[in-house]
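>>> Here is the input, now give the coordinates:
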Amino acid sequence: MDHKISVGIVGGAGYTAGELLRILLFHPYVQITHIQSGSYDGKLVTEVHKDLIGETNIRFSDIEMDHVDTIFLCMGHGKSKEYMEKTDIPSHVKIIDLSHDYRLKAKGNDFVYGLPELNRETIAQAQHIANPGCFATGIQLALLPLANAQLLKDDIHIQAITGSTGAGQAPSRTSHFSWRNNNLSVYKAFSHQHLGEIGQSITQLQPDFNHDINFIPLRGNHTRGIFVSAYTQYSGSLEAAQACYKSYYASHPFVHVVEENPDLKQVVNTNKALVYLEVHQGKLMILTCTDNLLKGASGQAVQNLNILYGLDEFTGLHLKPSVF
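The predicted model follows:
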């Protein structure tokens, strides 16, 4: 590129904004010009994101719309739509929203659903992108190759566990260390908000799919990472399933179909997704591992930024897992 992409971040104090900053500060084609936070206006970003001490001297400030090319919205669900309605955003400014507000198709919603492994070509032409949810990303990566091959013929059963950072930075009883440590619990069984976008993506590839998606989410006692286990009826061989998945993900650099049972530490601090398959008595089991703050949020948002501007998807995202 002959110039850097000027970036603003709205809602700059939370976990996803912190990870976005950590990546974009070292992105060779990005200049962060504005980071907005209603609670910390005028203060140094490093007063909130202390892991960035020594990396930046930027302060929280309002966004000057004429000086940005792209805005990332890192606010809570419902806040992005409110911001879009009350803010005069020039037509040239691209938006990547990390909330739930624009993920579901609706009349008047021009946001493209930003899962590159599903919509890469459409993302490249988009003005507005709705970044997928963290659980939704891991689950869809487990199911999209089957939907693409028209092989989802029965109900789908999913159990997935997420780290405490998935609940956001605002403290609550179930994200407090003394409750979360050495503990495990189910929440929003069969009713999680990410089910809508999962079903939407499956029917995009397999329009006649009309079976149940049974999802049991769990709160884990770790800080970051999502481990998905899913299964559904399947009549083929393991070799055929592996070939199906490897073919689907052959052109997608962050998804790796592995032949050894994976673990979360292989992906934490990266934008990778690992996918593992087993066949058991007429059922296909699919495991996926992702980092909820990166491939499930900020890393995927940067991946979408790269696609928007015709950059290599890996730009700024060569990250090593924290395995020790």
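>>> going forward, measure contacts between C-alpha atoms and count neighbours the same way
Noted.
>>> Can you tell me the SS state at the nearest residue to residue 144 once chain neighbours are set aside?
Leaving aside its sequence neighbours, residue 144 sits nearest to residue 202 (CA to CA, 6 or more residues apart in numbering; 6.5 Å). What DSSP: H, G, I helix; E, B strand; the rest coil gives for residue 202 is helix.
>>> before we go on, could you also do this sequence so I can check it against the first one:
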Amino acid sequence: MLNVGILGATGYAGEELVRLLANHKEVKIKKIVSKAYEGKKYSHSYRNFVGLNDYICEGLNWNTITKGIDLLFSALPYGVLMENLTEDMMRDIKIIDIGVDYRFMNKDEYSKFYGKEHKSMELTEQFVYGLSEWNIEKIKKAKYLANPGCYATAMQLALLPLIKENIIGEDIIVDGKCGLSGGGRTLTLGTHFVEGNESIKAYKINNHPHSQEVKKGVEFFLDKKIKLTFTPHIIPMQRGMLITVYTELIKDIEYDNVKEIYEKYYRDKQFIQILDKGIYVESKWVKNSNLCHINFEINKENNKLIIIAAIDNLIKGAAGQAIQNMNIMNGYDESTGLSYVPTCI
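Here you go, the predicted structure:
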């Protein structure tokens, strides 16, 4: 059995890690860490666990954090891991960071997007970027892994095949919509029920870190550059994410040709589903799952290719992809603990 610990276990992504790993046949949860619930039963934080386990939350003690575990998941807020992680702590365990601290960013970019100095940037190059369907060979050999962001996952899965096959131009526009859980569990004015209900709002226009992550991802995987305009929105639902991507075709191409491209890259990828023509993606179809649904239309009049993709921001966009990567890193079947039908309603 793989003994795992989970930092930030009482956040939304942390809860999904606990829920999914509790049913994983190859895993034993040995350590659940939460500053807010130290010494309390995990079910005091999430009542859906009442009577199902006896997990007790530990405090965040960096001196003992790796004791007795083989793999550490971090679902901590940005900045916490990078301020405390050391090479001594990393020596005998594997790490999967669901947070932002070790993704594609240099020191200046991190300061720009997160407003603080990165304290352990030298460790970043030891972390493998965990876009599962596109980096599987490196993930197999990885000891430390940076899990992609939710929007960055959806955008790259939708765009990378098309960019690689040179059928779209470099100017790309993405409209994104995500449920309120994307803002985390800590209550803020923007996620307060009265503020978020019956309303939709844009945020971080031209300044969302996942834009930078996608551009860096395209360079990393394809050695190409794009010009990305991304506008994310918060919408009044609990979970789920849908993006609409607007691109310009640079080749005369038909619907079936585009579908063949997607199938070329995703035919054997069990979590990526390309829907039939005319079936437009809905976020509820992937709810509570590690799936990504993709479809598209061609606008012949304007020579545009419009792509729609949906994921569950807490599963494929966070905990589910992290477990998918854990499976790959440890030689398990990719789908272990993740093969179930979405809830839909």
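>>> burial count for whichever residue in structure 2 pairs up with the residue nearest to residue 144 of structure 1?
Counting by TM-score structural alignment, residue 202 of structure 1 lines up with residue 218 in structure 2. Other residues near residue 218 of structure 2 come to 18 when the count uses other CA atoms under 10 Å.
>>> What of residue 331 of structure 2?
11.
>>> how far does stretch 33-45 of structure 1 sit from the chain's center?
The chain centroid and the centroid of stretch 33-45 of structure 1 are separated by 24 Å, computed with CA atoms, centre = their mean, to the nearest Å.
>>> The match of residue 202 of structure 1 contacts residue 228, doesn't it?
No: using CA atoms under 8 Å, residue 218 of structure 2 is not in contact with residue 228; the gap is 10.9 Å.
>>> In space, what's closest to residue 333 of structure 2 - neighbours in sequence excluded?
residue 327 (6.2 Å).
>>> right, and the one you found touches residue 337 too?
No: the pair residue 327 of structure 2 / residue 337 is not scored as a contact, 9.1 Å apart, by CA under 8 Å.
>>> hmm, back to that, measure the residue nearest to residue 144 of structure 1 to residue 147 of structure 1 for me?
Residue 202 of structure 1 sits 6 Å away from residue 147 of structure 1, taking CA to CA, to the nearest Å as the criterion.
>>> do the same with residue 22 of structure 1
From residue 22 of structure 1 across to residue 147 of structure 1, the span is 35 Å (CA to CA).
>>> Longest helix of structure 1, counting residues only.
Secondary structure of structure 1 per DSSP state H: the longest helix is helix 134-148.
>>> Onto which residues of structure 1 does the helix or strand where the residue nearest to residue 333 of structure 2 lies map?
For residue 327 of structure 2, the element it lies in under DSSP states H and E is helix 320-329. In the comparison with structure 1, helix 320-329 of structure 2 aligns to the range 299-308 (TM-score structural alignment).
>>> Check how far the matching stretch sits from its aligned residues in structure 2, on average.
For stretch 299-308 of structure 1, the mean deviation from structure 2 after alignment is 0.5 Å (mean CA distance after the TM-score superposition for structure 1).
>>> can you pull the buried residues of that stretch?
299-308 (16 or more other CA atoms under 10 Å).
>>> Please tell me how far it is from the chain's geometric centre.
Centre-to-centre, stretch 299-308 of structure 1 and its host chain are 10 Å apart (CA atoms, centre = their mean).
>>> what does stretch 202-211 of structure 1 give?
Distance, centroid of stretch 202-211 of structure 1 to centroid of chain: 22 Å (CA atoms, centre = their mean).
>>> about what we covered before: now the helix holding residue 327 of structure 2 against helix 150-164, angle please.
When axes from the mean of the first three to the mean of the last three CA atoms, to 10 degrees is applied, the directions of helix 320-329 of structure 2 and helix 150-164 differ by 60 degrees.
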